[in-house]
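J.: what follows is a protein structure lacking sequence information:
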């Protein structure tokens, strides 16, 4: 594992390198079988439609799985529009370029069990409904947000949009329970619609809402989740300056949502033992 589809690397005129003109998927692979595979393919296909480029053939996307072997791995697929065009103008007939990387993976079970500390980020996400939900290659906002902290005790940073609405964490989706109701931010203006998020929306009565960050002060429980790491319950929320704003004690309410998510990924569903 660790191989790439093209050892020669990326041409300098590749539009994904030059402009972020492309998409990616990060897939948990268990014993050679990709988890939530159809959901990943569906999101990639939607992204290709929005960007106006052909979807790679399914057999090409699945080819790396033959090298996965036993155990857990993460498959990263990158699809760009390829080379060509003049400046920002895309080529009339795109020739997409597919690259991939397969890496061994060990999830952090401590974060499943003990929960995590998170913080608000100062950076605000720009609004772009056309790209909302997609896992496109333009991730500079996330890079800048992640650079806001370096301490190992902080697991993630929460992001709001330019109008101060909660959106997501830098690489995970956000969920909370308030007044007994499960909620998650709407992702119609920006943010990534995660495949695990889609599973939870199908299996649990989760409302998609517009909410300011202050809503978390009245939450009974808060979680972060994605299709690789699973679900981390949040035990402490800090402000952008590092000051503690809210703390939660883990209980049965945290484990219920986590169990549904972990069942879908093949991760442990009982974590209090």
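T.: Everything's here; your move. Please read these numbers as outputs of a predicted model, since none were measured by experiment. Numbers count the residues shown, from 1 in each chain.

J.: when you work out contacts or count neighbours from here on, use the C-alpha atoms and nothing else.
T.: Noted.

J.: so for the helix or strand harbouring residue 199, what gets flagged as buried?
T.: Assessed by DSSP states H and E, residue 199 sits inside helix 195-203. If you call a residue buried by 16 or more other Cα atoms under 10 Å, then helix 195-203 has these buried ones: 195, 196, 197, 199, 200, 201.

J.: let me know the closest of these to residue 25.
T.: Nearest to residue 25 out of the buried residues of helix 195-203 is residue 195 (Cα to Cα; 9.9 Å).

J.: check which helix or strand residue 123 maps to.
T.: Residue 123 belongs to strand 116-125 when assigned by DSSP H and E.

J.: quick check: what element follows that strand along the chain?
T.: Per DSSP H and E, the first helix or strand lying C-terminal to strand 116-125 is helix 140-146.

J.: need the contact partners of that next one.
T.: Helix 140-146 is contacted by residues 121, 122, 123, 125, 156, 157, 159, 170, 171 when judged by Cα atoms under 8 Å, 6 or more residues apart in numbering.

J.: again, only using 7 Å
T.: Here helix 140-146 makes contact (Cα atoms under 7 Å, 6 or more residues apart in numbering) with 121, 123, 125, 157, 170.

J.: spatially, what comes nearest to the second one if we skip its sequence neighbours?
T.: This means residue 123. Leaving aside its sequence neighbours, residue 123 sits nearest to residue 145 (Cα to Cα, 6 or more residues apart in numbering; 5.7 Å).

J.: can you get me a residue count around that neighbour?
T.: Burial measure for residue 145: 21 neighbouring residues, criterion other Cα atoms under 10 Å.

J.: now it: how far from residue 124?
T.: Distance of residue 145 to residue 124, given as Cα to Cα, to the nearest Å: 8 Å.

J.: and what of residue 200?
T.: According to Cα to Cα, residue 200 and residue 124 sit 26 Å apart.

J.: please apply the same query to residue 11.
T.: Counting by Cα to Cα, the gap from residue 11 to residue 124 is 32 Å.

J.: the more surrounded of these two?
T.: Set residue 11 next to residue 124 and count neighbours by other Cα under 10 Å: residue 124 wins out with 19 against 12.

J.: that one contacts residue 160, correct?
T.: Yes: at 5.4 Å, residue 124 and residue 160 qualify as touching, with contact defined as Cα atoms under 7 Å.

J.: which helix or strand contains residue 76?
T.: strand 72-80.

J.: which helices and strands does the following helix or strand past that strand pack with?
T.: Using DSSP H and E, the helix or strand that follows strand 72-80 in sequence is strand 97-104. Packed against strand 97-104, as judged by 3 or more Cα pairs under 7 Å, 6 or more residues apart in numbering; DSSP states H and E, are the following elements: strand 72-80.

J.: distance from the chain centre to the strand it packs on, please.
T.: 13 Å (Cα atoms, centre = their mean, to the nearest Å).

J.: before we move on, what about stretch 30-47?
T.: Centroid separation for stretch 30-47 versus its chain: 13 Å, with Cα atoms, centre = their mean.

J.: just stretch 154-161 next, same as before
T.: So, by Cα atoms, centre = their mean, the centroid of stretch 154-161 is 12 Å from its chain's centroid.

J.: one more to weigh against that first structure:
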């Protein structure tokens, strides 16, 4: 696999942006991370839908943005063999312009497309499962930013800085009121009594594209899905626990502190349903 990243900035091969770009200055923008398989972007429509929703939430001008982004996707396909890469990252910032927080009128959004290699997981966490920990860091409540994948990820950076043990693959975050939300880089799901539970993401957290797809696949398969606010004890009493995002797909959780789990049947069922869904795309 090609290990050298390839980047387009506003449709042109480049690897720099203006120092006045508001994404750099303020985290004023959004991003999507898309898995590529055999050169095919998985769940791209869902990624673009979330990106559009995020632009609307941040009031980023989209009048020509998505047609330009489509041109960028076609151009990057013509310039590269996409099967040589495993990850497509799409970054949209409000653009470059001026000092101060007030966005200037007439500023054009910056579009960045980055192709890179797929992360390698030689220990096969999707099969063997992973160990996770609770984070001390808590997520602030901010419904205006909840769900979208904005560029300011300092909460996640600080949370991920809490440990260096490579045996611990992820940290679980709660919000400021003590409700379980997500992992530092993943969404969190668990099963108890055959019911699939998912934390609500209406006050903080990222509404992951894969989380959205898994909840849909579960419902179609007749698995009851419950979204709500849950405390740590409710997660610790689960029968099965799993992490998901667009690159790792589904990782079963086998240990969290003193809690230990086996990889359960619902987790394996969802992995199978997802694999079939990818083949059908």
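T.: Everything's here; your move. Please read these numbers as outputs of a predicted model, since none were measured by experiment.

J.: so which bit of the second structure is the helix holding residue 199 of the first structure matched to?
T.: Aligned by TM-score structural alignment, helix 195-203 of the first structure corresponds to residues 209-217 of the second structure.

J.: neighbouring contacts of the matching stretch?
T.: 46, 47, 187, 225, 244, 245, 246, 273.

J.: quick one: map the fifth one onto the first structure.
T.: In this case it means residue 244 of the second structure. Using TM-score structural alignment, residue 244 of the second structure pairs with residue 225 in the first structure.

J.: for its match, which non-adjacent residue is closest in space?
T.: Residue 225 of the first structure sits nearest to residue 231 (Cα to Cα, 6+ apart), 4.2 Å away.

J.: my read: that neighbour touches residue 257, true?
T.: No: assessed by Cα under 7 Å, residue 231 of the first structure is found out of contact with residue 257, at 8.3 Å.

J.: of those two, which one has the most company?
T.: Using other Cα under 10 Å as the criterion, residue 231 of the first structure and residue 257 rank with residue 231 on top: 29 against 21.

J.: spit out the contact partners of the more buried one.
T.: 112, 223, 224, 225, 258, 261.

J.: go on, residue 36 of the second structure?
T.: By Cα under 7 Å, 6+ apart, the contact list for residue 36 of the second structure reads 42, 86, 87, 88.

J.: can you rerun that using 6 Å?
T.: Neighbour list for residue 36 of the second structure: 86, 87 [criterion: Cα atoms under 6 Å, 6 or more residues apart in numbering].

J.: that one matches what in the first structure?
T.: Aligning on TM-score structural alignment places residue 36 of the second structure opposite residue 29 in the first structure.

J.: skipping adjacent residues, who's closest to the equivalent of residue 194 of the second structure over in the first structure in space?
T.: Residue pairing (TM-score structural alignment): residue 194 of the second structure is matched to residue 180 of the first structure. Leaving aside its chain neighbours, residue 180 of the first structure sits nearest to residue 220 (7.8 Å; criterion: Cα to Cα, 6+ apart).

J.: quick check: the aligned residue for residue 46 of the first structure in the second structure?
T.: By TM-score structural alignment, residue 46 of the first structure lines up with residue 53.

J.: A helix includes residue 43 of the first structure, no?
T.: Yes: judged by DSSP: H, G, I helix; E, B strand; the rest coil, residue 43 of the first structure forms part of a helix.

J.: for it, give its distance to residue 217 of the first structure.
T.: Residue 43 of the first structure is 33 Å from residue 217 of the first structure, where distance means Cα to Cα.

J.: next: residue 55 of the first structure.
T.: 43 Å.

J.: then residue 39 of the first structure?
T.: 33 Å.

J.: do residue 182 of the first structure as well
T.: 15 Å.

J.: chain neighbours aside, what residue packs nearest to residue 193 of the second structure?
T.: residue 239 (7.3 Å).

J.: which residue lines up with residue 121 of the second structure in the first structure?
T.: Using TM-score structural alignment, residue 121 of the second structure pairs with residue 108 in the first structure.

J.: what is the burial count for its match?
T.: Neighbours of residue 108 of the first structure using other Cα under 10 Å come to 11.

J.: out of residue 55 and residue 217 of the first structure, which sits in the busier spot?
T.: Each of residue 55 of the first structure and residue 217 has its neighbours counted (other Cα under 10 Å); residue 55 has more, 17 against 13.

J.: confirm that one sits in a helix?
T.: No: going by three-state DSSP, the assignment for residue 55 of the first structure is coil, not a helix.

J.: how near is it to residue 230 of the first structure?
T.: On the measure of Cα to Cα, residue 55 of the first structure and residue 230 of the first structure end up 27 Å apart.

J.: what's the answer for residue 72 of the first structure, then?
T.: For residue 72 of the first structure, the distance to residue 230 of the first structure - Cα to Cα - is 13 Å.

J.: ok so, going back, for the match of residue 244 of the second structure, give me its contacts.
T.: Taking Cα under 6 Å, 6+ apart, we find residue 225 of the first structure in contact with 172, 173, 231.

J.: do the same with residue 175 of the first structure
T.: Residue 175 of the first structure makes contacts with 183, 184, 222, 223, as judged by Cα under 6 Å, 6+ apart.

J.: tell me the one of the residues you listed nearest residue 137 of the first structure?
T.: residue 184 (23.6 Å).

J.: so the closest one sits right up against residue 208, yeah?
T.: Yes: at 5.0 Å, residue 184 of the first structure counts as touching residue 208 under the criterion of Cα atoms under 6 Å.

J.: the two: which is more packed in?
T.: Using other Cα under 10 Å as the criterion, residue 184 of the first structure and residue 208 rank with residue 184 on top: 23 against 14.

J.: and what about that one, helix, strand or coil?
T.: Assigned by three-state DSSP, the conformation of residue 184 of the first structure is strand.

J.: and the residue lying closest to it once chain neighbours are set aside, how far is that from residue 102 of the first structure?
T.: Spatial nearest neighbour of residue 184 of the first structure, excluding adjacent residues (Cα to Cα, 6+ apart): residue 175 at 4.6 Å. To residue 102 of the first structure, residue 175 of the first structure is 29 Å away according to Cα to Cα.

J.: with residue 85 of the first structure instead?
T.: Taking Cα to Cα, one finds residue 85 of the first structure at 30 Å from residue 102 of the first structure.

J.: more crowded one of the two?
T.: Neighbours per residue, other Cα under 10 Å: of residue 85 of the first structure and residue 102, the larger number sits with residue 102, 23 against 14.

J.: got the contact list for the nearest residue to that one once chain neighbours are set aside?
T.: Once flanking residues are discounted, residue 102 of the first structure sits nearest to residue 75: 4.5 Å by Cα to Cα, 6+ apart. The neighbours of residue 75 of the first structure, taking Cα under 6 Å, 6+ apart as the test, are 26, 27, 101, 102.
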